[in-house]
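Q: with the input below, show me the fold.
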Amino acid sequence: MASTAETPALAGAPSPRSNRDVVEQNLARRHRNEAIFRFTGLGAILVGIALVGVLFGSILIKGVPAFTQATMTLEVDFDPEIINIPERPVLQASQSVAEYEQALLSWRRRLAFVNWNKVIQASLAKVLPAAADNARDAAGMIASGERIKLRDMVEADPSIVGTTQAVSLVAAANVDVWLKGNIDRTLPQHMQQLSKLQQEWSDELYQRGVISMAFSTALFTNVDSRSSPATAGLLGAIVGSVMMMLIVLVVAVPIGVMAAIYLEEFAPKNRLTDLIEVNINNLAAVPSIVFGLLGAAVFINFLGLPLSAPIVGGLVLSLMTLPTVIIASRASLRAVPPSIRQAALGVGASPMQAMFHHTLPLAVPGMLTGAIIGVAQALGETAPLLLIGMNAFVASVPSTPMEQSSALPVQIYLWQGNELRNFFEARTSAAIIVLLAVMITLNALAIFLRNRFERRW
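A: Prediction:
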């Protein structure tokens, strides 16, 4: 009777073959899902790389040509009839320093009032005879800032008056974009930025080799300029950015590292420290424009620091970078094995000695990496700098952090909106390349320092 009762149950049980089929089906589905996930992740990476490649490619295509600029090499006659100035004053024994300075200032004023356009026209007429009868078109072929270059040459060496010197002069911005093909030559003449005669001259001089595409030193040695766009450069913005980054290094890094050491190693674990840690993590996610509003309210309105000065920009960026430095430094301290602390304490070292003699040296590589990445992030910020007035036009190089200045990201913002679109679109991309090069260099330095000083346990 017992075997008879068990027969239906055995008959209804799944066979070993059916169990194997179920397992194989589940295994095949799992492998299929894993393959789909793997290919989806790989596809996402490839799409991301492709988008970054398109971004960098478009910037390079537009920006690289801006590192060369149309330059005209002319035999310049420093004609004494045009440069009609007396000899440069020399300090006499019977003359006071104030009297000498006054005489020198008067001489420089005479030099500034020389008709340098006429000097350029006469030099251009040597290679283009038609330039002698077309003063306006001849003057428009050369960047207006190059008149100052000729003046400075005479001021530095007055003996060149009456001689002929081979001088490389930067061509006007419109000549540059015409030769580079950034202007549609099929447009009607009334829509062109060069006159018909200037167009013909530009093509002729380029074919004869008088105009050539030379490396644009003005991009790195000159400040921004509205009167002479062709010679506008990044020097003032670069110096301003360097000053701000130095302030960030001096302010944010020491404070951030000390705060991380205290919170991680010495602070008691209570509600107050928990609140501080939560706020630090929240500050790391605050939009940068909020820090700009804070800086404008505190540093400019309350403390009265100068508007558009690197000292204010550096302090604002320090506040923005501080949470990043603290978080990275704490993570580096946590990465040090607890056994090192315990061994130091076990041989009689105090908590302070264990921290600064054993734990901190091992955490320095990670701290350096976090600090450099934070500085690189601050270097590219624009929004907080706009709110403290660094979008003002500043045509000078700051000598101290208290003077007005620009910054690289702000200079990019200003050039992007320039009305001379055909010329400054390429200049904007070139400035972006310079900024990216600095940021990539800083990140590479962080990776090098991490690999150089990193210790494995």
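
Q: could you use CA atoms for every contact and neighbour count after this?
A: OK.

Q: flag every buried residue along stretch 33-43.
A: Using 16 or more other C-alpha atoms under 10 Å as the test for burial, stretch 33-43 gives no buried residues.

Q: endpoints of stretch 66-82, how far apart?
A: 35 Å (C-alpha to C-alpha, to the nearest Å).

Q: hmm, I typed the wrong one, I wanted stretch 157-174.
A: End-to-end for stretch 157-174, by C-alpha to C-alpha: 31 Å.

Q: here is the second sequence; please produce its structure so I can put it next to the first one:
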Amino acid sequence: MTDVANKFVVEPFSASTEKREKFNRLLKKRYAAEARFKMWGIAAVSVAVVFLILLIGSIVLQGSSAFVTTKVELELTLDPAVIDPQGTKDPKVIANADYNAIIRAAMQKKFPEVTGRQPTRQMMALISSGAGYEVAAYVRDNPDLIGQTITFEVLTDDLVDMLRKGYIDRNVPEADRKLNDLQIGIYDKLVADGTLSGAVNTELLTTGDSREPENAGLWGAVVGSFLTLVVTLGIAFPLGVMAAVYLEEFAPKNRLTDIIEVNINNLAAVPSIVFGLLGLAVFLNFFGMPRSAPIVGGLVLALQALPIIIIASRAAIKAVPPSIREAALGMGASPIQTVMHHTLPLSMPGMLTGAILGMAHALGETAPLLMIGMVAFIVDIPSGFTSPATVLPVQIYLWADSPERAFVEKTSAAIMVLLVFLVCMNAIAIYLRKKFERKW
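A: You can find the predicted model right below:
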């Protein structure tokens, strides 16, 4: 009896010990698996952060120098015989004067040792081809200066700017340099007397595109992007919200609505260039709308953003508790009143977030706009929705394809401006979601 009793006492204790040890082993494995999963997650995030830092760092390092340009200070004699021979002070006459001759005279006065046609031409090649227009605009706005000698900072050529920033090696043989010994000697004298220095490149954000890197600016592309997004938002947002409300609140659940929902989801994954081909075939070839215009670009991007806005809006409507609808209907509100007074206001934060994210996605598109001609070289700032224009992504594409070294830093600077726009739009989306978010 004692052996039997001991058997029944020992065996349960032994079995419980084995189960406890097995449980502890399994628990350790689970903790180890969780630790490995956490480690891989941290590693993945770390790799993503490193690549993001490298990407943004390379862009900033290459593009930050584009916000500084090189100018030379000259003593310009505004000869009335050259600018306004009749003394009429007509703005058209003043603007059309030969200001390049005035700049040439100032350079020859500064460097009298430079004589002959070829050396003079090489000396004047250090000055930007657009410098005359800058002086013309200044004198046109200040006609009382005619007849006086003024100190004016003239924009230099992009090669001078590249030399000052260290992108041109002056120690290589003259035949391998884009600036010869005469030009580098003039550059050194200008630096020595303090008349050549760096200045904030206001032209980058205030002027349109140009074939000359030192004169090229982003303002035309910024205005074109703004006008295009206005059209996109004005079309895609109301249509997307109305479609989402109908599909979610009023549409019958049948095969037709199922097909519509599937196609909406499919359209969100269609390559962007397909929308460009659609815009080319419909808006340009069929309706004859103006080529390379913000109105056409906005229509094409609206078609692309519409599925995104519909999907986001439907998700926002689904997030509204059914009890709110039931309470409104129970109080005697009609289905339209329930949607307009309760469902729509409560789901609006999610809808606005989806719309802004859709606009941010549209802002970065290039392929569909290339198909409708917005890749054209546009110098003038667009004045309306039908004016020829380009947008920031296309401007980046054009500058990246240019051979001049100065356009490399301008391309990175344009990417920085585009990233600022995208970050601002995403920040607005987050702010709206937090401000109008309702919790139940």
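
Q: the counterpart of Val286 of the first structure in the second structure: what secondary structure?
A: Under the alignment (TM-score structural alignment), Val286 of the first structure pairs with Val270 of the second structure. Using DSSP: H, G, I helix; E, B strand; the rest coil, the structure places Val270 of the second structure in coil.

Q: what about Ile340 of the first structure, neighbour count?
A: Neighbour count for Ile340 of the first structure, taken as other C-alpha atoms under 10 Å: 15.

Q: what of Val47 of the second structure?
A: Neighbours around Val47 of the second structure, by other C-alpha under 10 Å: 12.

Q: repeat that for Thr273 of the first structure.
A: 13.

Q: check the one 4 residues further on too.
A: By the other C-alpha under 10 Å criterion, the neighbourhood of Glu277 of the first structure contains 17 residues.

Q: what does it align to in the second structure?
A: By TM-score structural alignment, Glu277 of the first structure lines up with Glu261.

Q: state the helix or strand in which its match lies.
A: helix 255-267 (DSSP states H and E).

Q: same check, this time on Gln207 of the first structure
A: helix 196-208.

Q: that helix vs the second structure, average offset?
A: By mean C-alpha distance after the TM-score superposition for the first structure, the fitted helix 196-208 of the first structure averages 2.3 Å away from its aligned residues in the second structure.

Q: helices or strands next to that helix in the packing?
A: Judged by 3 or more C-alpha pairs under 8 Å, 6 or more residues apart in numbering; DSSP states H and E, helix 196-208 of the first structure is in contact with helix 135-139, helix 173-180, strand 211-215.

Q: so can I have JSON lines of those showing mean neighbour count and distance to Asp203 of the first structure?
A: Formatted as JSON lines, these follow (neighbours: other C-alpha atoms under 10 Å; distance: least, C-alpha to C-alpha, whole Å):
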{"stretch": "helix 135-139", "mean neighbour count": "18", "distance to Asp203 of the first structure": "14"}
{"stretch": "helix 173-180", "mean neighbour count": "22", "distance to Asp203 of the first structure": "7"}
{"stretch": "strand 211-215", "mean neighbour count": "19", "distance to Asp203 of the first structure": "9"}
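
Q: in TSV, list these along with distance to Val438 of the first structure.
A: Formatted as TSV, these follow (distance: least, C-alpha to C-alpha, whole Å):
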stretch	distance to Val438 of the first structure
helix 135-139	37
helix 173-180	27
strand 211-215	20
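
Q: quick revisit: the helix holding Glu261 of the second structure vs the first structure, mean deviation?
A: Relative to the first structure, helix 255-267 of the second structure is 0.8 Å off (mean C-alpha distance after the TM-score superposition for the first structure).

Q: what does that helix rub up against?
A: Residues from elsewhere that reach helix 255-267 of the second structure, judged by C-alpha atoms under 8 Å, 6 or more residues apart in numbering: Leu247, Ala251, Gln304, Pro307, Ile310, Ile311.

Q: would you format those residues as JSON lines with neighbour count and distance to Ala221 of the second structure included?
A: Converted to JSON lines, the contacts of helix 255-267 of the second structure look like this (neighbours: other C-alpha atoms under 10 Å; distance: C-alpha to C-alpha, whole Å):
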{"residue": "Leu247", "neighbour count": "18", "distance to Ala221 of the second structure": "37"}
{"residue": "Ala251", "neighbour count": "13", "distance to Ala221 of the second structure": "41"}
{"residue": "Gln304", "neighbour count": "29", "distance to Ala221 of the second structure": "20"}
{"residue": "Pro307", "neighbour count": "24", "distance to Ala221 of the second structure": "26"}
{"residue": "Ile310", "neighbour count": "29", "distance to Ala221 of the second structure": "28"}
{"residue": "Ile311", "neighbour count": "20", "distance to Ala221 of the second structure": "30"}
